[in-house]
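Participant: Provided below for reference: sequence and predicted model.
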Amino acid sequence: MSRTLYGAYVVLWIFSLVECKVPEVRVTCIFSEDCILPCSFTPNDGDVNIKWYQQDVLILSLQPAGQSLIDDKVRLFSDNVSKGNASLLVKQVDTRSKGRYKCVVNTVTRTYVIATVEAPISTIFINTDPSGLIRCSTKEVYPAPVVQWSTKPSLPPAVLQPITRMTSGGKGLFTVESVLKQQNNSLDHIYVCNIISKYGTQTWTASLKLKEMSSSEGQDLIIPCRAPKDLLSFSLVWTFTTVNKTTDVLEYDSRTHKSSRSWDHADLEEENALKGDVSLNLQKPVGSEHSGIYTCALSGAKTRHLIRTRVVFTSSRQGKDFLKYNLWMLGIVAGLIVLLAITLVIKKYRAKLKRNQENAEEDAEMQRMNPDKTLEEPQAGSTLMTEPSGSHS
């Protein structure tokens, strides 16, 4: 091998080492916001040529003759180029902005940038529908997140079997909805839904507790609701739902300790609210107007908790009718019990008479079968009585 060829191999090997040492930077860009992809170099007095590539496609070129933009969404910080700053500004990031970028200065690759795009989770919803399904959802998220269900007390994942659907809109963002069927013992469990971003940077939690209550019309009632211990600050909204119509009842903010109400006959105990007890006090409810579903919705940082209570108020008239009905039923049951007891006594008496009759018939039958034995016994007796008399004479 000639020295010239050997030297060429050495040069190529050195260049390969240099190429391998090019730094790689990872940047997470937020959807619809501007994002900076870093690149720097050592400035000199000569001309500077800068080129940026995305997926090996040229998107920007800066030469002494001027700046050439292939993509109108990218810019250089022109005032800082002379200071060695070749960073790229990507404006109004969208899902197409993700990928591998390369910064080249004066034909030398300075850095690789791996850009990921994320539309963070901004809200979470949890609710029920008339068919008995529990729905957990979020919208305008990128990339598609992960949805996890659990219960308190815990149930095996195989029992829950949720169905999760993800649909992509025009901007490439995802709407996510996960549906779970209520268990037979739904009132015994709290349903918990976690939505986790693909990169694990966020976890949003929603929970739902179902309850039922009943009370008499006109009697004051407390519908319980307590914030979780780890929820230090929250906003509260009490709502009332009946016949597919939802009405706001009361709002409260734990940070300002201020509340506002839409119902004059509904309020909170302020001292209890400071301790996280935000139970709703209803004064003199009317059965036909106030029977329905009361929802306590607690919202905090990346969390939402719902306690949904179905309340039924019975009127005083209904209460009297119900008592009257119960007395009638009690009388009927008592009558049936007495009738059953009499029937058993009669059956027992008849069975005893039948046994006595059968015994009498058996005795008569035995007498008919042994008539001679019955007659012999007196004759033998008379013989024994006359023998002493004969011997005495």
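Facilitator: Perfect, thanks for sending it. Residues are numbered from 1 along each chain as shown.

Participant: Please make it C-alpha for all contacts and neighbour counts, starting now.
Facilitator: Will do.

Participant: What's the first helix or strand after the longest helix seen in the chain?
Facilitator: Longest helix in the chain by number of residues (criterion: DSSP state H): helix 316-369. Going down the chain from helix 316-369, the next helix or strand is helix 371-392, by DSSP states H and E.

Participant: Counting neighbours, what do you get for residue 287?
Facilitator: Using other CA atoms under 10 Å, residue 287 has 18 neighbouring residues.

Participant: That one reaches residue 313, doesn't it?
Facilitator: Yes: Residue 287 lies in contact with residue 313 (CA atoms under 8 Å); the separation is 4.5 Å.

Participant: Just give the number of residues close to residue 85.
Facilitator: 18.

Participant: Name the nearest residue to it, ignoring sequence neighbours.
Facilitator: residue 40 (4.8 Å; CA to CA, 6 or more residues apart in numbering).

Participant: Over to residue 285?
Facilitator: For residue 285, the spatially nearest residue (CA to CA, 6+ apart) is residue 218, at 5.1 Å.

Participant: what about versus this one:
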Amino acid sequence: METCLLPCSFKPGDLVIDWSKGRMTVHIFDQGKDELKDQDASFRGRTSLFPEQFFVGNTSMQLFKVTVDDEGIYQCFVYDRKTDHGTDEYIHLRVEGPVKALSMEQKGDVLVCSSEGIYPQPNVSWAPPSPHKTQIGPMTDRRFSVTSSLSLDVQPPQQYSCNISTDHSWKSATYSLQPPVEISTNITIPCVDSMVPEKSLVWTFNYIQTIQLIVVRSGAEVTYTAPWRPFVEGVSERGSLSLKELSQEQEGVYVCELHTDDTTYISRTVLGHTAPGEAHSPC
């Protein structure tokens, strides 16, 4: 959970500092020490001041393990015993649960885009604009989960992008359904069309609902799984997978998943024997 600083400053003096939120006591400092007997239970163990900085007028409060329930208006009231004068400041705390991750997967002929732990309620958009169903619901901590789905056409190639966003954060995923590829002894399967600032890359093979990991690349480190080492020639800068010495045992669905800071690119290719004019289902 996040920590935030609620700023407040006054002229130095013999201070009584009283932080509150509505009728709730958040933190009181009086006569050189914290006075927390009346502190609201929801803030217990989550607040601190900076006594060593009172001499420069810093009466800010640090709030730990911030939740959506902490959102609201806080009052910082400071009373100076020497001058018998009190002054207050009001701070509006707005809490956001940013879109930290987005997942996209194909289930049969339906493409599903989802995320969770978001606040406030996010927006969902698809490109190109397509009929879709979106469900947004609150989680137990008042943050939101979102699931959006659309139906895929039977015939590739296709490409769809899903974007989930709030006013200050966003994540997107682009899903490409590639035309089927005729298997041959040596072949290269593309991942993305252009260079992108890659953080990680994963290739998987799916045959009769069994998913096998082929290769993982993170930065300069590339790892090939043992069963696939005899068949992998290499992976290009753009993530294309070059395979060699293939047979019918390597027929199936190959999926590339490439991650950048804010976008995930997923490319799905069916490798097998294709009859002329044969249509391929996205299943």
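Facilitator: Arrived safely, thanks for sending. Fair warning: this is a prediction, and the values are worked out from it, not measured in the lab.

Participant: quick one: the strands in the stretch 1-150 of structure 1?
Facilitator: 24-30, 35-37, 50-54, 57-63, 66-69, 74-76, 88-90, 99-105, 108-118, 125-128, 133-141, 146-152 (DSSP state E, counting those that start in this stretch).

Participant: and what of the stretch 151-283 of structure 2?
Facilitator: Going by DSSP E, counting those that start in this stretch, the stretch 151-283 of structure 2 shows strands at 158-165, 170-177, 181-182, 187-189, 200-207, 210-218, 221-224, 232-235, 241-243, 252-259, 263-272.

Participant: Can I get these in JSON lines including distance to residue 106 of structure 2?
Facilitator: Output for the strands of the stretch 151-283 of structure 2, formatted as JSON lines (distance: least, CA to CA, whole Å):
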{"stretch": "strand 158-165", "distance to residue 106 of structure 2": "12"}
{"stretch": "strand 170-177", "distance to residue 106 of structure 2": "9"}
{"stretch": "strand 181-182", "distance to residue 106 of structure 2": "19"}
{"stretch": "strand 187-189", "distance to residue 106 of structure 2": "19"}
{"stretch": "strand 200-207", "distance to residue 106 of structure 2": "12"}
{"stretch": "strand 210-218", "distance to residue 106 of structure 2": "14"}
{"stretch": "strand 221-224", "distance to residue 106 of structure 2": "25"}
{"stretch": "strand 232-235", "distance to residue 106 of structure 2": "24"}
{"stretch": "strand 241-243", "distance to residue 106 of structure 2": "21"}
{"stretch": "strand 252-259", "distance to residue 106 of structure 2": "11"}
{"stretch": "strand 263-272", "distance to residue 106 of structure 2": "9"}
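
Participant: what's the angle between the longest helix of structure 1 and strand 203-216?
Facilitator: 70 degrees (axes from the mean of the first three to the mean of the last three CA atoms, to 10 degrees).

Participant: Next one: residue 201 of structure 2 from residue 262 of structure 2, what distance?
Facilitator: Per CA to CA, to the nearest Å, residue 201 of structure 2 is found 14 Å from residue 262 of structure 2.

Participant: Can you list the buried residues in stretch 302-316 of structure 1?
Facilitator: By neighbour count with 16 or more other CA atoms under 10 Å, stretch 302-316 of structure 1 contains the buried residues 303-315.

Participant: I'd like those as a markdown table, with distance to residue 55 of structure 1 appended.
Facilitator: Converted to a markdown table, those look like this (distance: CA to CA, whole Å):
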| residue | distance to residue 55 of structure 1 |
| --- | --- |
| 303 | 38 |
| 304 | 41 |
| 305 | 44 |
| 306 | 46 |
| 307 | 50 |
| 308 | 51 |
| 309 | 55 |
| 310 | 57 |
| 311 | 60 |
| 312 | 64 |
| 313 | 67 |
| 314 | 70 |
| 315 | 73 |
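
Participant: so which of these comes closest to residue 379 of structure 1?
Facilitator: residue 314 (93.0 Å; CA to CA).

Participant: With adjacent residues omitted, what lies nearest to the closest one?
Facilitator: Looking at residue 314 of structure 1 with CA to CA, 6+ apart, the closest residue is residue 216, at 4.9 Å.

Participant: still on that earlier bit, just tell me what the residue nearest to residue 85 of structure 1 corresponds to in structure 2.
Facilitator: Taking TM-score structural alignment, the alignment pairs residue 40 of structure 1 with residue 9 from structure 2.

Participant: Also residue 201 of structure 1?
Facilitator: For residue 201 of structure 1, the residue aligned by TM-score structural alignment is residue 168.

Participant: ok, its match touching residue 100?
Facilitator: No: contact criterion CA under 8 Å: residue 168 of structure 2 and residue 100 do not qualify, at 11.5 Å.

Participant: for the equivalent of residue 60 of structure 1 over in structure 2, what are its contacts?
Facilitator: Matched by TM-score structural alignment, residue 60 of structure 1 corresponds to residue 27 in structure 2. Residues counted as contacts of residue 27 of structure 2 (CA atoms under 8 Å, 6 or more residues apart in numbering) are 17, 18, 19, 20, 34, 35, 36, 39, 47, 48.

Participant: Tell me how far the fifth one lies from residue 142 of structure 2.
Facilitator: Read that as residue 34 of structure 2. Distance from residue 34 of structure 2 to residue 142 of structure 2, by CA to CA: 31 Å.

Participant: next one: the fourth one
Facilitator: The spacing between residue 20 of structure 2 and residue 142 of structure 2, counted by CA to CA, is 22 Å.

Participant: Likewise for the second one?
Facilitator: Remark: distance between residue 18 of structure 2 and residue 142 of structure 2 (CA to CA) = 28 Å.

Participant: List buried residues within the contacts of residue 27 of structure 2.
Facilitator: Buried among the contacts of residue 27 of structure 2 (16+ other CA under 10 Å): 17, 18, 19, 20, 36, 39, 47, 48.
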